[in-house]
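S.K.: Could you look at this predicted model? Sequence included:
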Amino acid sequence: MEDRRESEVKIFCSKNILGILGFSCVIAVVALLALGLTQNKPLPENVKFGIVLDAGSSHTNLYIYKWPAEKENDTGVVTQIEECKVKGPGISEFAQKLSEIDIYLTACMERARKVIPASQHTETPVYLGATAGMRLLRMENERLADKILAAVAKSISSYPFDFQGARIITGQEEGAYGWITINYLLGRFTQATNGTIRDPCFHSGYRRKMNMSDLYEAPCTRRFEATFPFLPFPEVEIRGTGNYQQCRRSILQLFNTSYCPYSSCSFNGIFLPPLQGNFGAFSAFYYVMEFLNLTSEEQSTHKKMISTLEKFCSRPWEELQMYFGEVKEKYLSEYCFSGTYILALLLNGYHFTAESWKDIHFMGKVRSSSVGWTLGYMLNLTNMIPSEEPLSTPLSHSTYVFLMVLFSLILVIVVVIGIFIFHKPSYFWKDMV
C-alpha cells in the first residue's frame, strides 16, 4: 500500500516537473524569436528634408531634398527626391494679381506636404530664391517687388513647414550656387576623393594643403556659410595637373551666357555695348601678361597668348621654381590660372575677337604715371574740393604800366646826368657857380 502511494507521488511529481520544463522551454523559444526579430528589424530611415523654390523669370520650380540625420563630420549627402514645376509664369508676373499667388503655389506645396512625413513638417526648412525676373522688377519698381515677395512669404508661411524667407538672389550668388551644384553632382565635393582635389590650373607637381573652414573666411564667401554649412573634409590637398584646356573649361563655367534680357550681353545677364575704340588693360591684367612676356603689341594676338599659356601651364612646378626662384610662391603658382582666367574673360566674357583683340592694350604706365585707379580717384576728388578766389595782383594793369614807364624815364634821366658829370665835371661846377 505504501509502495503504491509512493509510486503515485513519484508519477505526480514527474508530470509537474515535465510540465514546468516544457513551459519554460516554450517561453525560452518565444523569447529568443522575439529578441531575434526585434534586434534585426530594419530601423526607420532617419533623414532630414529641405525645400527650395527656384522662382525664375519664366516659371517656378519646387525641389525637395533629403540627407541623413546622422551626419558624419557635420556632412550630409544631399539628394533630390522630388521636383514639382509650378504651373504658370514667374512670380514677377503677379504684380497686378497678388491674390492669385496662393492658388499658384498650392499644387506644389501640397505635393511637398505629401512627400515629406507629417512628423517632420515643422522641422523642414523652406527657402525661396527669386532670380532674373524679380531682379529686373526690383530695378524698375522696388516697392512692387517687395509686395510680391511679401505675398509669396505669406502664402508659404500658411503651410506647416519651417519657412526661412523669400529673397532675390544676386547674379553672383546664382552663379556660385550653380558652381557648387555642378561640382557636388560630379562628385568633386564627396569622402570618395579622399580629401584630394586635382586642379588643372596649377602646375604638375604643385601641392597645397588648406583647411576647408578657410573657405568662409574671405568676405566674398562668408555669406554662403549659413546656406552651405556642411564641409566634406576638415582639410583638403590641392594637386596640380597643369592642363590649360581643362583649366579653361573649368573657368568658363563661371560665365553664365544662357540668359540675356537685352540685345547683347556679356555674361550673367549683364548688358554689353558694341566693342568700339581702344581698351586699356591695367593692374592685374598687365602684371600677369608682363610676367608671361605678352605685353608687346607686336605679338599681342590671342592665338599667341593661348599658345604661350598652354606651354607655361604644362611646365612642371620644380622647373618653374628653378627659373623663377625670386618670384613669391603665391604669385608664381597662380599665373597659369590668372592668365587663363583673363583670356576666358576677354574672349568668352566680353566677346573680343581676333579682329578686335588688337584694340586691347596692356598698360603699366603712361607718361611716367602708373595706370590704375588712384590718379582717377584724385582727379574725381578735386571736383569735390571748393574752388578758392583766384589770386590777383595789387595794382591794375594800366597803373602798373604807367608807373613802370615813369620810373624808367626817371632812371634814364639820372643815368644820363651821371654820365655827363663824369665826363665834364668842370662844366657842371661852372654852371653851378
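M.R.: Cool, got the structure.
S.K.: From here on, just use CA atoms for contacts and neighbour counts.
M.R.: Noted.
S.K.: and the next element down the chain from the strand or helix carrying residue 129?
M.R.: Using DSSP states H and E, residue 129 sits in strand 125-130. Note on strand 125-130: by DSSP H and E, the next helix or strand toward the C-terminus is helix 132-140.
S.K.: Can you tell me which helices and strands that next one packs against?
M.R.: Under the contact criterion of 3 or more C-alpha pairs under 8 Å, 6 or more residues apart in numbering; DSSP states H and E, helix 132-140 touches helix 142-157.
S.K.: and whichever helix or strand comes after the helix it packs on with helix 132-140, angle?
M.R.: For helix 142-157, the following helix or strand on the C-terminal side (DSSP H and E) is strand 162-168. Counting by axes from the mean of the first three to the mean of the last three C-alpha atoms, to 10 degrees, strand 162-168 lies at 60 degrees to helix 132-140.
S.K.: And for residue 8, the neighbour number?
M.R.: 12 (other C-alpha atoms under 10 Å).
S.K.: distance between the ends of stretch 319-335?
M.R.: The straight-line separation of the ends of stretch 319-335 (C-alpha to C-alpha, to the nearest Å) is 14 Å.
S.K.: thinking again about what came up before, now do the strand holding residue 129: everything it contacts.
M.R.: With contacts defined as C-alpha atoms under 8 Å, 6 or more residues apart in numbering, strand 125-130 is touched by 49-56, 161-169.
S.K.: can you tell me how far the residue lying closest to residue 162 once chain neighbours are set aside sits from residue 196?
M.R.: Nearest non-adjacent residue to residue 162, counting by C-alpha to C-alpha, 6 or more residues apart in numbering: residue 125, 4.6 Å away. Distance, residue 125 to residue 196, by C-alpha to C-alpha: 32 Å.
S.K.: count of neighbours near residue 332?
M.R.: Neighbours around residue 332, by other C-alpha under 10 Å: 19.
S.K.: Could you say which helix or strand holds it?
M.R.: According to DSSP H and E, residue 332 maps onto helix 329-344.
S.K.: Return the list of helices and strands in contact with that helix.
M.R.: By 3+ C-alpha pairs under 8 Å, 6+ apart, helix 329-344 packs against helix 244-252, helix 284-291, helix 302-313.
S.K.: by how many degrees do that helix and helix 284-291 diverge?
M.R.: Angle, helix 329-344 to helix 284-291, by the same axes, to 10 degrees: 110 degrees.
S.K.: try it against this one:
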Amino acid sequence: MAGQREMREKNPWHRRPIIIIAVLFTVVIGGLVTMSVMQNKPIHQKYKYGIVLDAGSSHTSVYVYQWPAEKENNTGMVTQKHTCNVKGKGISSYFRNANQAGPSLRECMEEAERAIPTPRHQETPVYLGATAGMRLLRKENETASGNVLLSVMQFLQATPFSFQGARIITGQEEGAYGWITVNYLSDNFRRAQHTMGALDLGGASTQITFESGDHFKSINDFIHFRLYGKEYRVYTHSFLCYGKDQALKLFLDRQLQAHPTGSGKQTLEDPCFHPGYNKSKSVQDIYNSPCVSEVQPSKAEFTHKGTGNWMLCQKNVRRIFNFSECTSSSCSFNGVFQPPLKGQFGAFSAFFFVMDFLNLTSEPLEVSKKKLAAYCSMPWDEVTKNHKKVKEKYLQEYCFSGTYILTLLEDGYNFTSETWKDIKFIKKIANSDAGWTLGYMLNLTNMIPAEAPDSPPIPHAGYVTLMVLFVFVLFFLIVLAYCFFRRSSSASQKQIV
C-alpha cells in the first residue's frame, strides 16, 4: 500500500495541478473545435419568390422566379425556377364567357404552389401582365376586356400568394422588359458591357428595342431604366397587329379584297401555302379581329388553295407594310421613326420557334431565302408526311411565317445581309426563357424589401478575437505543464541521488 502511494506521488500525472491543467487543456481544445465547426458550417441560403403570368394572345404561361434574399446592387439576382403553360387559348378568348378566364389558370397555379415552399406562399407576389391579345380586345370591346381581367383578379386573389395586380401592359413595356431579360441573362449589366437589342414576335404584336444615343421625337419612343447603379435609355416600339397570327389575317384580308369573285364560292390561290394544300375556311375566322378591314367579303366561306411560289409570296407579304411613308430621318415601317440599328440583337418567342423549325437560325440572309423558297415549293402531302407530330394549324403556316419574319427583319427593321449575323435567334439563356416576364420580375424586385440572410453565430471580428484568446490560453497551459513536469523531473532526480 505504501509502495503504491509512493509511486503515485512520484508520478506527476497523479498530481492535482497536472489533472487541472489536463482538464483545462481538454476544454480549450474542445472549445476551439466546436467554435470552428459552428462558425464555418454552410449558411442556409434564403430565397424570395415571385410569380409572373404572361397572358398572351394565343396562350398564358406562368413563370416562377426566385432570387437570394440578399440583393446585389439593389437588384435581385432572379432565376427561373418553374414554368407552366396554361391549357387552351389566351384569356382574351374568354370574352364571351369571362367568368371562366380565372379558373382556366387553376392547374398551373397549383403547380406554382408546389414549386414554392409553403412558408413563403403568403409573401410571394403574383403579377399578371396581359399583352397584345388583350390590347386588341380592349380596343374592340372595353367592357369584355374589363370582365376578363376581373375574373382573373378574383381567382388570383383567392390563391395563397400575395396578389399584386393584373393589368394590360403597353407594347413599349413589353419590348423594354424583353430587352432587360436578354441583357440580364447575358450578364451584360454586371459586366458593364455593351447591351444587346431585343426582337420579340408574339401572336398579335412585335417589338424592337435597343439602346441608342439618338434624340427621340416622341416620348413613346424610349423608356428609362436604372439597373445595377447605371442609367439606361432605350429606343422601343411595339407594332400592334403585326404579330405572327394577326399578320396572317392582314395578309389573307388583302388577298381576299384584291380578288373578289362572282356568285360562286371564292377560291384564294395563296403563294405562301404549299402546293396541294386545299382547305375550306370560314371568312369569320379572318374578320374577327379589329386589325383587318371592316368590309368583309360577301361569301361566308372560301377555298384556300396553296401554290407554293415564294417570290410571289414575299411580294404579297410586303403589301401589308407601308414602306413609303416616313417624315423622320429614318423609319422602320408605317411611318414609325427608328434610329439606326446598333450592336447585336437577341430574337426570341415566335422569331426563334419559326426559324428553328425551318433550320434557319444560323444561316446567312441569302441562304435563308433560298432554303425557304425550296421549303415553300414542297408539296403539302410531303410536308405532312415529314412532320407527322406537328399540329396542322402550325405546320400549314410555316411558309408564310418564315417569309413574314424575313420581310419584317430585312425590309421592316432594316437589317441587311451584312448585319444579319448580328441577330441571334434564342429560346433560352442560362436555363431561363427569353421573354418580357423575367425583365418585369427583375424590375419589380427593386420595390421588394431585402431580407437579411442567415449569418454566422459570431461576427468575424469577435471570432478572430476569441480564436486568439483560445490559442493564448492553450499556449499558456502548455508552458505551465512543461514547467511543472520539468520541476517534478528535477525533484525526482535529486531524490535518487
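M.R.: Cool, the structure landed. Every value quoted in this text rests on a predicted model; they were computed, and no experiment measured them.
S.K.: Now the TM-score, please.
M.R.: Between these two chains, after superposing, the TM-score reads 0.50 (TM-score structural alignment, normalised by the length of the first structure); 253 aligned residues with a C-alpha RMSD of 3.9 Å.
S.K.: on that earlier part again, next one: the residue nearest to residue 162 of the first structure from residue 308 of the first structure, what distance?
M.R.: For residue 125 of the first structure relative to residue 308 of the first structure (C-alpha to C-alpha), the value is 50 Å.
S.K.: any idea of the angle the strand holding residue 129 of the first structure forms with helix 142-157?
M.R.: Using the same axes, to 10 degrees: strand 125-130 of the first structure against helix 142-157 is 150 degrees.
S.K.: how many neighbours does residue 308 of the first structure have?
M.R.: Residue 308 of the first structure has 15 neighbours, counted by other C-alpha under 10 Å.
S.K.: ok so, going back, out of the helices and strands packed on helix 329-344 of the first structure, flag the one nearest residue 107 of the first structure.
M.R.: Judged by C-alpha to C-alpha, the one of these that comes nearest to residue 107 of the first structure is helix 244-252, at 37.3 Å.
S.K.: Span of stretch 37-53 of the second structure from start to end?
M.R.: So stretch 37-53 of the second structure: terminal residues 44 Å apart, C-alpha to C-alpha.
S.K.: Just name whatever secondary elements the longest helix along the second structure is in contact with.
M.R.: The longest helix of the second structure (DSSP state H) is helix 460-496. With contacts taken as 3+ C-alpha pairs under 8 Å, 6+ apart, helix 460-496 of the second structure sits against helix 16-40.
S.K.: Now do the helix it packs on against helix 460-496, angle only.
M.R.: Using the same axes, to 10 degrees, helix 16-40 of the second structure lies at 160 degrees relative to helix 460-496.
S.K.: quick one: the strands in the stretch 1-150 of the second structure?
M.R.: For the stretch 1-150 of the second structure, the strands defined by DSSP state E, counting those that start in this stretch cover 47-55, 60-68, 79-85, 125-130.
S.K.: would you list those in a markdown table and tack on mean neighbour count and distance to residue 136 of the second structure?
M.R.: Below are the strands of the stretch 1-150 of the second structure laid out as a markdown table (neighbours: other C-alpha atoms under 10 Å; distance: least, C-alpha to C-alpha, whole Å):
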| stretch | mean neighbour count | distance to residue 136 of the second structure |
| --- | --- | --- |
| strand 47-55 | 24 | 13 |
| strand 60-68 | 23 | 16 |
| strand 79-85 | 18 | 22 |
| strand 125-130 | 23 | 11 |
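S.K.: Please tabulate the ones you listed in JSON lines, including the columns distance to residue 38 of the second structure.
M.R.: Output for the strands of the stretch 1-150 of the second structure, formatted as JSON lines (distance: least, C-alpha to C-alpha, whole Å):
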{"stretch": "strand 47-55", "distance to residue 38 of the second structure": "22"}
{"stretch": "strand 60-68", "distance to residue 38 of the second structure": "22"}
{"stretch": "strand 79-85", "distance to residue 38 of the second structure": "30"}
{"stretch": "strand 125-130", "distance to residue 38 of the second structure": "34"}
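S.K.: Tell me which of those sits nearest to residue 470 of the second structure.
M.R.: It's strand 60-68; of the strands of the stretch 1-150 of the second structure, that one is closest to residue 470 of the second structure (C-alpha to C-alpha) at 35.2 Å.
S.K.: Tell me what angle that closest one forms with strand 79-85.
M.R.: 160 degrees.
S.K.: Mind giving me the packing neighbours of strand 60-68 of the second structure?
M.R.: strand 47-55, strand 79-85, helix 106-115, helix 436-444.
S.K.: any chance of the ones you listed in a markdown table, plus distance to residue 354 of the second structure?
M.R.: A markdown table is the format used below for those (distance: least, C-alpha to C-alpha, whole Å):
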| stretch | distance to residue 354 of the second structure |
| --- | --- |
| strand 47-55 | 20 |
| strand 79-85 | 19 |
| helix 106-115 | 26 |
| helix 436-444 | 19 |
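S.K.: Looking at those, which is nearest to residue 461 of the second structure?
M.R.: Ranking these by proximity to residue 461 of the second structure (C-alpha to C-alpha) places strand 47-55 first, at 26.9 Å.
S.K.: Output the contacting helices and strands for that closest one.
M.R.: Packing partners of strand 47-55 of the second structure (3+ C-alpha pairs under 8 Å, 6+ apart): strand 60-68, strand 125-130, helix 436-444.
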